[in-house]
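K.L.:
Take a look and give me a structure for this.
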Amino acid sequence: MDDQQIDLASVALDIGKRLASQSEASGTVKEAEKPLQTHEPKPTDTNTNTNTKGKGKVLMWPLEVAVQPTELSRCGLIRLLPKTRRRIVKNELVEHRSDIKLFFTGEELNVQDETVWLAVLRLCRGKPLGERVQFTFPQLLSELRMTDTGGKKGSRRLILARLERLSIAHIKVELNRKNSKSLITTGLMKFGIEEETGKMYVRLDPDGAILFDNLAYQNWEIRLSLKSDIAVRMLDYICGHQAGKPHSQKVENLRLWFGYAGRTDKFRTAALAALKELQAAGVVREAGGDKVALRWIRN
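P.N.:
Presented below is the predicted three-dimensional model:
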């Protein structure tokens, strides 16, 4: 879906004004299943750091994958947005599973925004959380398999708009893990760029360090090759669960967690097609479902 054209010089002021006028909304979905342990590939790099106390935690994973905090893949933070104006929300409780409760402030995020965030995480691999990580805009484009084009609808303007949305996003998260419950407030990232040279930096918020203790891994090239946004969101959710075991989920739950505003029957049809796309890509096997639930086994 197309991104809106955003005036980067005035977006923060505009959002601040609109946030003040937004009312709070909430939603929740209860789920009986217990969260499964994420299947993690064996790292190919031995440079790891077990420090989880905020700034200084080193992010490390195999080169061929993208990662994201598992709990964030199980809620409505990333939405399948219609081709209309995005909402600006303040402290809105998004649809969620029983193991996470998340309140979001900012401009709604879609799949393309998430892909840029995962590309940024890949560029921060091996760096301490909270440190300014320097690279160039062409390097970010390379991660996204894109070329630098100008104009109002060019890749540069679109990616900068996505970075802007990610940088103003703020979340309050209540985590429910095995024997502990936690409450944190954090952003996703900050960034800066020199327009003429393309030199830039990003800084991941160290206040969210606990989220990176539980990561979901997905093949980066497969993600970039998927044709539909719903297939990408299915990939997010599926990769947050254990491989080799049958898994099922109610269609209505997935519709809510993915932020799909249309009818459930239309979502089910699209979700089944997405599962077939993921099966063809080698992500799952024995994929299918009925009117109530979808089923698959993660490879």
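K.L.:
Please count neighbours and contacts with C-alpha atoms only from this point.
P.N.:
Will do.
K.L.:
what comes up buried for stretch 195-213?
P.N.:
The neighbour-count check on stretch 195-213 (16 or more other C-alpha atoms under 10 Å) flags 200-212 as buried.
K.L.:
what's next to that stretch, contact-wise?
P.N.:
The contact list for stretch 195-213 (C-alpha atoms under 8 Å, 6 or more residues apart in numbering) reads 52-55, 57, 68-71, 120, 129-138, 184-194.
K.L.:
Residue 130 is in contact with residue 58, isn't it?
P.N.:
No - using C-alpha atoms under 8 Å, residue 130 is not in contact with residue 58, being 9.5 Å away.
K.L.:
Check the gap between residue 194 and residue 123 for me.
P.N.:
Applying C-alpha to C-alpha, to the nearest Å, the value for residue 194 to residue 123 is 18 Å.
K.L.:
should've said residue 85
P.N.:
In terms of C-alpha to C-alpha, residue 85 sits 30 Å off from residue 123.
K.L.:
Mind checking which of those two has more residues around it?
P.N.:
residue 123 (17 against 10; other C-alpha atoms under 10 Å).
K.L.:
which residues touch the more buried one?
P.N.:
133, 135, 140.
K.L.:
what number of residues lie near the nearest residue to residue 282 once chain neighbours are set aside?
P.N.:
Leaving out its chain neighbours, the residue that sits closest to residue 282 by C-alpha to C-alpha, 6 or more residues apart in numbering is residue 299, at 7.1 Å. Residue 299: 14 surrounding residues under other C-alpha under 10 Å.
K.L.:
Alongside the first, I'd like the structure of this one:
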Amino acid sequence: MDHTEISDTQDLLDQSETAALAPAEEEPKVRKARTNKGRKSKPFSIIAASADDPMQLNFWPDEVRGIPNAALRGSLFSISQERSMCKKRTQLRTVEGYKIMFKGERFNQRDLDLWELLLHVARQQPYGARVQFVASEILRELDRGTGGADYEELKEDMARLQSGVVEITYTDTNKTFSGSLIHNFLRDEDTQRYAVVFDQEMRLLYESGYSHMDRVQRKKLKNNMLAKWLMYFYGTHAAPLRLKVATLYELCDSKSARMTDFRKALRVALDKCVEVGAFTSWSIDPESDLVTVRRKGTASQQRHLAKKQAIKGDEAFAGKDDDFGF
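P.N.:
Here you go, the predicted structure:
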């Protein structure tokens, strides 16, 4: 397939409310924290590892992040700051076309920021290779501090990504990826150098469709978790979607006690996405409560839409010929 940023499962989301939800279910010494204001980010010090297996993640430019669509079309990475624990395999909310089961400590947008960065660093390496970096580089790229508490928090985040068990089933092919988002990693406690490994089975996630996401736009959203979720959720679709407010509430795993509070937060988040250039416009129909988001698709997404339109045109033309008996 063209490294299409939109998988075929996107067709299950049409211009109307067809995105039905799947059913739910001793302290180290702390250095003085330092901020990154005024500090220019430096390229990662990636150490290439030799490997016999030539297969690797799909390559994408430095200014974007390449993320599997399945990970962004539901609540795998929620907007909640509260981290609940799924002691048993629990089905998460997602759009039609996928079934996601999860066991472990829940992920949120902060985990997604880290995971997409690690995938970005690993994109030029074969599956199974050890991708090495220094913790301070990762922290700076994530706009975090580099004090002792920040290093400890990174350790927790890495452990969470490795220990959480994710099952993603593509219902059109009935194939399932099951595993951790990080296969394993090593850490030198003296230098804080990491060596991360991504399992080759992750190929299924990329081969089933992935999207390029603008790194700069996401950074501008700062700590607005709902805006970050909306940007990536809608970013996996080429055509404008019309989804109900209640549907978005479920899909992002909002913990707002009142829908009125979520509506206010949703409007702020949508405005923020327009402000940074992720969306061109949005609206909420007062009668149907459908949210419509418009954005400028990537070149690959526009080619995808043009191809679909051409197919529809051919079908319509063929139908017309049949009607006239030609």
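K.L.:
Tell me how they score on TM after superposing.
P.N.:
Between these two chains, after superposing, the TM-score reads 0.75 (TM-score structural alignment, normalised by the length of structure 1); 244 aligned residues with a C-alpha RMSD of 2.2 Å.
K.L.:
about what we covered before: select only the buried ones of the contacts of stretch 195-213 of structure 1 in PyMOL?
P.N.:
Buried members of the contacts of stretch 195-213 of structure 1, defined by 16+ other C-alpha under 10 Å, are picked up in PyMOL with:
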select buried, resi 52+54+55+57+68+69+70+71+120+129+130+131+132+133+134+135+137+138+186+187+188+189+190+191+192+193
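K.L.:
quick one: stretch 272-285 of structure 2 to chain centroid distance?
P.N.:
19 Å (C-alpha atoms, centre = their mean, to the nearest Å).
K.L.:
What are the buried residues along it?
P.N.:
Applying 16+ other C-alpha under 10 Å to stretch 272-285 of structure 2 flags 272, 273, 274, 277, 278, 279, 281, 282, 284 as buried.
K.L.:
Mind checking which of the residues you listed land in helices?
P.N.:
272, 273, 274 (DSSP state H).
K.L.:
just the helices in the stretch 51-200 of structure 2 please.
P.N.:
Listed in chain order, the helices of the stretch 51-200 of structure 2 (DSSP state H, counting those that start in this stretch) span residues 109-122, 135-141, 148-163.
K.L.:
Can you tell me which helices and strands the longest one packs against?
P.N.:
Using 3 or more C-alpha pairs under 8 Å, 6 or more residues apart in numbering; DSSP states H and E as the contact criterion, the elements in contact with helix 148-163 of structure 2 are strand 98-105, helix 109-122, helix 135-141.
K.L.:
could those be laid out in TSV, adding distance to residue 314 of structure 2?
P.N.:
Listed next are these as TSV, based on distance: least, C-alpha to C-alpha, whole Å:
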stretch	distance to residue 314 of structure 2
strand 98-105	30
helix 109-122	39
helix 135-141	48
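K.L.:
With respect to residue 268 of structure 2, which of the ones you listed lies nearest?
P.N.:
Counting by C-alpha to C-alpha, residue 268 of structure 2 lies closest to helix 109-122 out of those; the figure is 17.3 Å.
K.L.:
matching residues in structure 1 for that closest one?
P.N.:
Residues 111-124 of structure 1 are matched to helix 109-122 of structure 2 when aligned by TM-score structural alignment.
K.L.:
Would you mind listing the residues in contact with the spatially most central residue of structure 1?
P.N.:
The centroid of structure 1 falls nearest to residue 114 when counting by C-alpha atoms, centre = their mean (4.3 Å). Residues in contact with residue 114 of structure 1 (C-alpha under 8 Å, 6+ apart) are residue 78.
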